[in-house]
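Novice: sequence first, then the predicted structure:
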Amino acid sequence: MAHEEVILLDFWPSMYGMRVRVALAEKGIKYEYKEQNLADKSPILLEMNPIFKKIPVLIHNGKPICESLNVVQYIDEVWKDKVTFLPSDLYEKYQALFWADYVEKVFDSGRKLWMEKGGEQQTRKDNYIDSLRMLEGILGDKPYFGGGKIGFLDIAFIGICSWFYTYEKFGEFSTEIEAPKIIAWVKMCMKMESVSKSVAEPLKVYDFALQIRKHYGLE
């Protein structure tokens, strides 16, 4: 392609943003990263995503693409001359898309572990672990959800590895004990520079979570 302008509006601890960062890195796409302050949203974010006013937003030659799974699919379809994320087989493609949507349930149940307090923590922990085990069943004995290489579902899910430490601290459990296949998968993914350099550092994420809890009076 001719010269292209690629800009990513993002927020460093966002699992959704990490998806896009990994996808761009996998494709070898150079881009300008613009960190966003979600407490004081920038004019460019409000202009490029006026409906939801959320990150991540990919701006490709001045045109915005919003919602992280849409962005990853867009990256896969636009830069076709490089590695591909979605299977060519239609059934496998739509299975990957279905389970990528399911990842939202995992993210949501994980968020409840550190953002809610009260007597239902055991239920919240059980729901989260159950959602991980559901994905373990989909992973099976494959190294990646995409089979022999990283694929769409891997990219959709990988940002969660940065949050495991936070979930474990608040939920008082070990992910490696509860979902060993998921941890083995994370270790495979982290061997890839496109992943290791794109996801946030777990201790930094934990510090961020503590700050958010303090802000909302949960500490």
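Specialist: That came through, no problem. Note that this is a predicted model, so its numbers are computed, not measured.
Novice: from here on, contacts and neighbour counts on C-alpha atoms
Specialist: Will do.
Novice: what segments of this structure are helices?
Specialist: 15-27, 43-48, 68-78, 90-115, 121-139, 152-157, 164-171, 175-178, 180-190, 193-196, 202-215 (DSSP state H).
Novice: now the third one, how far from the chain's geometric center?
Specialist: With C-alpha atoms, centre = their mean, to the nearest Å as the basis, the distance from the averaged C-alpha position of helix 68-78 to the chain average is 13 Å.
Novice: now the end-to-end length of stretch 173-182.
Specialist: With C-alpha to C-alpha, to the nearest Å as the measure, stretch 173-182 spans 14 Å from end to end.
Novice: check the offset of it from the chain's centre.
Specialist: On the basis of C-alpha atoms, centre = their mean, stretch 173-182 sits 19 Å off its chain's mean C-alpha point.
Novice: one more: stretch 117-137?
Specialist: Distance of stretch 117-137 from its chain centroid, counting by C-alpha atoms, centre = their mean, is 18 Å.
Novice: repeat for stretch 190-205
Specialist: Relative to the chain's own centre, stretch 190-205 is displaced by 11 Å; criterion: C-alpha atoms, centre = their mean.
Novice: in it, what's buried?
Specialist: By neighbour count, and taking 16 or more other C-alpha atoms under 10 Å as the criterion, the buried residues in stretch 190-205 are 190, 194-195, 198-202, 205.
Novice: in those residues, find the pair that's most separated.
Specialist: Comparing all pairs in the buried residues of stretch 190-205 by C-alpha to C-alpha, the longest separation belongs to S194 and V205, at 19.1 Å.
Novice: second structure for comparison follows:
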Amino acid sequence: IVQYIGEVWKDKAPLLPSDPYERSQARLYDAGRKTWTTTGEAQEAAKKEFIEVINTLEGQLEDNPYFRSETFGYVNLSLIPLYCWFHAYETYAKFSVAAECSKCIAWAKRCMQKESVAKSLPDEKKNLGFVAI
């Protein structure tokens, strides 16, 4: 729905960046969702797309503990909720985010050390149960 609104009224209030590179980063959830809603070749393509997006994001970490910063900020706050879905993506698409994107996992673990983050994210096993429905 949000993508539809963004496309229909893009001149009024764009929801996605106009730059294709930045837009692909914004579509991380869609790439992840496809890893558990598709099978066969489509699932393999989704897995590849998801890993490519994560690798692109890892490049943005540079040598910082958080995205483009020494401190936890807006970008981190926006991205960390996706971490609790990784277990479901891995389970359905049979791959390991940690094996493919270790820098991103290290970032997520740093974020999860923050009490406010750890208390506010749903348990990854509950998300897996949601996906199984």
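Specialist: Done, it's in. None of the values given here were measured: they were computed from a predicted structure.
Novice: quick one on the thing from earlier: could you export the buried residues of stretch 190-205 of the first structure as CSV, including distance to D108 of the first structure?
Specialist: As requested, those are arranged in CSV below (distance: C-alpha to C-alpha, whole Å):
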residue, distance to D108 of the first structure
M190, 23
S194, 25
V195, 22
S198, 21
V199, 19
A200, 18
E201, 20
P202, 18
V205, 16
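Novice: if we can go back for a sec, same list (the helices of the first structure) but as JSON lines, adding distance to F145 of the first structure.
Specialist: As requested, the helices of the first structure are exported to JSON lines (distance: least, C-alpha to C-alpha, whole Å):
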{"stretch": "helix 15-27", "distance to F145 of the first structure": "15"}
{"stretch": "helix 43-48", "distance to F145 of the first structure": "32"}
{"stretch": "helix 68-78", "distance to F145 of the first structure": "16"}
{"stretch": "helix 90-115", "distance to F145 of the first structure": "8"}
{"stretch": "helix 121-139", "distance to F145 of the first structure": "5"}
{"stretch": "helix 152-157", "distance to F145 of the first structure": "6"}
{"stretch": "helix 164-171", "distance to F145 of the first structure": "19"}
{"stretch": "helix 175-178", "distance to F145 of the first structure": "18"}
{"stretch": "helix 180-190", "distance to F145 of the first structure": "9"}
{"stretch": "helix 193-196", "distance to F145 of the first structure": "15"}
{"stretch": "helix 202-215", "distance to F145 of the first structure": "22"}
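Novice: quick one: which of those is nearest L58 of the first structure?
Specialist: The minimum distance between L58 of the first structure and these falls on helix 68-78, with 6.7 Å, by C-alpha to C-alpha.
Novice: who are the packing partners of the closest one?
Specialist: Contact analysis of helix 68-78 of the first structure by 3 or more C-alpha pairs under 8 Å, 6 or more residues apart in numbering; DSSP states H and E lists helix 15-27, strand 57-60, helix 152-157 as its packing neighbours.
Novice: could these go into JSON lines alongside mean neighbour count?
Specialist: Formatted as JSON lines, these follow (neighbours: other C-alpha atoms under 10 Å):
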{"stretch": "helix 15-27", "mean neighbour count": "24"}
{"stretch": "strand 57-60", "mean neighbour count": "22"}
{"stretch": "helix 152-157", "mean neighbour count": "25"}
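Novice: so which of these is nearest L97 of the first structure?
Specialist: Across these, the minimum distance to L97 of the first structure, taken as C-alpha to C-alpha, is reached by helix 152-157, at 7.3 Å.
Novice: what lines up with R27 of the second structure in the first structure?
Specialist: Superposed on the first structure with TM-score structural alignment, R27 of the second structure falls opposite K105.
Novice: give me the neighbour count for that match.
Specialist: For K105 of the first structure, the neighbour count with other C-alpha atoms under 10 Å is 15.
Novice: quick one, what contacts it?
Specialist: Neighbouring residues of K105 of the first structure by C-alpha atoms under 8 Å, 6 or more residues apart in numbering: S131.
Novice: and what of A46 of the second structure?
Specialist: Under the criterion of C-alpha under 8 Å, 6+ apart, the neighbours of A46 of the second structure are 31-32, 34-35.
Novice: again with D154 of the first structure
Specialist: D154 of the first structure neighbours (C-alpha under 8 Å, 6+ apart): 144-146.
Novice: what does it correspond to in the second structure?
Specialist: For D154 of the first structure, the equivalent position in the second structure is taken to be N76, counting by TM-score structural alignment.
Novice: how close does that match get to K114 of the second structure?
Specialist: Spatial separation of N76 of the second structure from K114 of the second structure under the definition C-alpha to C-alpha is 12 Å.
Novice: then E62 of the second structure?
Specialist: Distance of E62 of the second structure to K114 of the second structure, given as C-alpha to C-alpha: 21 Å.
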